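Novice: Provided below are the primary sequence and the corresponding predicted coordinates.
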Amino acid sequence: MIERVATCRCGQLRVACTGDPIRVSVCHCLECQKRSGSAFATQARWPEAQVEVIGTASLWSRAGDSGSLSTYRFCPACGATMAYVNEAMPGMIAVPVGAFADPKFPSPRFSVYEERKHAWVAVLGDDVDHQE
């Protein structure tokens, strides 16, 4: 079975994910833009049983645009967000795709909050579900 390991920038915090992700998505909401420092965020989700967080993580929570609570695990040394859970998707853990540093990572199949998408951004693919 495939295992993917995401690491923070300093390497202190790692997230090991077993198997293929259940969902890979791009989010254009303003909070994800802030979290990623980019015009969007790309994340992959696995069932909690297939994810192991290794190292010391700090936690921070906030209500999202939908009103549901998200709790983030980030490295207390370098500040990188490494994993998060959202009440709207119980039993699932999301990991930022960039933390895997793998250009061959599976492409997103969902693009959400597109009403907040920057005009110059295009999420391509015949099988992408585009949601406002």
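Specialist: Good, I have the coordinates.
Novice: from here on, contacts and neighbour counts on C-alpha atoms
Specialist: OK.
Novice: Show the end-to-end separation of stretch 121-132, please.
Specialist: Terminal residues of stretch 121-132 lie 14 Å apart, using Cα to Cα, to the nearest Å.
Novice: Structure two is appended below for comparative analysis:
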Amino acid sequence: MQGRCNCGAVSASFANGPVQTRQCWCRQCQKAAAGGPTHNAMFQTADVTLTGDVARWSYLALSGNTLTQSFCSACGTPVYAQSSARPQFMTFRLGFLDEPHGLAPEMAIWTSEKPAWAKIDPDLSSYPGQPPAPATR
């Protein structure tokens, strides 16, 4: 599996598939996704090879952890996020990944933050806040 930003300056390859896929409704993700959720795939950091220049922005998330968002410094495409509590994982936006990746969210997280109009797929596991960490391989 591989991925790249809109301009091609940042790319990633993945030695293994994701450990989890998520739909996130936290307010920060809603801002990044123009009001809806972000759709993300969590990979083990050791499985990721990243090339290119990324810019970063960090903030204290509702979980109490520092979340660092990384994006292409040339075109601004969101690339990945990483939590201070889980450095063993890098969470990539599904839109960054090259098609056909065939991934879909397995769970919806931070649903307590979703807007009143949002509908959560009842087939997804749902968490009002931070879910448990996925297992590492």
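Specialist: Yes, it's here. These numbers come from a predicted model, not from an experiment.
Novice: Going along the chain, name the helices of the first structure.
Specialist: Listed in chain order, the helices of the first structure (DSSP state H) span 30-36.
Novice: center of it - which residue?
Specialist: residue 43 (2.8 Å; Cα atoms, centre = their mean).
Novice: So what does it match up with in the second structure?
Specialist: In the second structure, the residue matched to residue 43 of the first structure (TM-score structural alignment) is residue 40.
Novice: Next: residue 57 of the first structure.
Specialist: The alignment partner of residue 57 of the first structure in the second structure, by TM-score structural alignment, is residue 54.
Novice: Hmm, residue 73 and its match touching each other?
Specialist: Yes: counting by Cα atoms under 8 Å, residue 54 of the second structure sits close enough to residue 73 to count as a contact (5.1 Å).
Novice: For these two, indicate the residue with more neighbours.
Specialist: residue 54 (20 against 15; other Cα atoms under 10 Å).
Novice: quick one, what contacts that one?
Specialist: 10, 70-73 (Cα atoms under 8 Å, 6 or more residues apart in numbering).
Novice: Out of these, which is nearest to residue 113 of the second structure?
Specialist: residue 70 (22.3 Å; Cα to Cα).
Novice: So what's the residue count around that closest one?
Specialist: Burial of residue 70 of the second structure is recorded as 21 neighbouring residues (other Cα under 10 Å).
Novice: burial measure for the residue nearest to it when sequence neighbours are not counted, as a count.
Specialist: Sequence neighbours aside, residue 56 is the residue nearest to residue 70 of the second structure in space, at 4.5 Å (criterion: Cα to Cα, 6 or more residues apart in numbering). Neighbours of residue 56 of the second structure under the rule other Cα under 10 Å: 15.
Novice: In contact with the residue nearest to the centre of the first structure, which residues?
Specialist: 24-26, 94-97.
Novice: same deal with residue 69 of the first structure?
Specialist: Residue 69 of the first structure makes contact with 61-63, 86-88 under the criterion Cα under 8 Å, 6+ apart.
Novice: ok, now how distant is the aligned partner of it in the second structure from residue 6 of the second structure?
Specialist: Using TM-score structural alignment as the criterion, residue 69 of the first structure maps onto residue 66 of the second structure. Using Cα to Cα, we find residue 66 of the second structure at a distance of 27 Å from residue 6 of the second structure.
Novice: sorry, back to before: does the residue nearest to residue 70 of the second structure touch residue 71 like I think?
Specialist: Yes: with contact defined as Cα under 8 Å, residue 56 of the second structure counts as touching residue 71 (6.5 Å).
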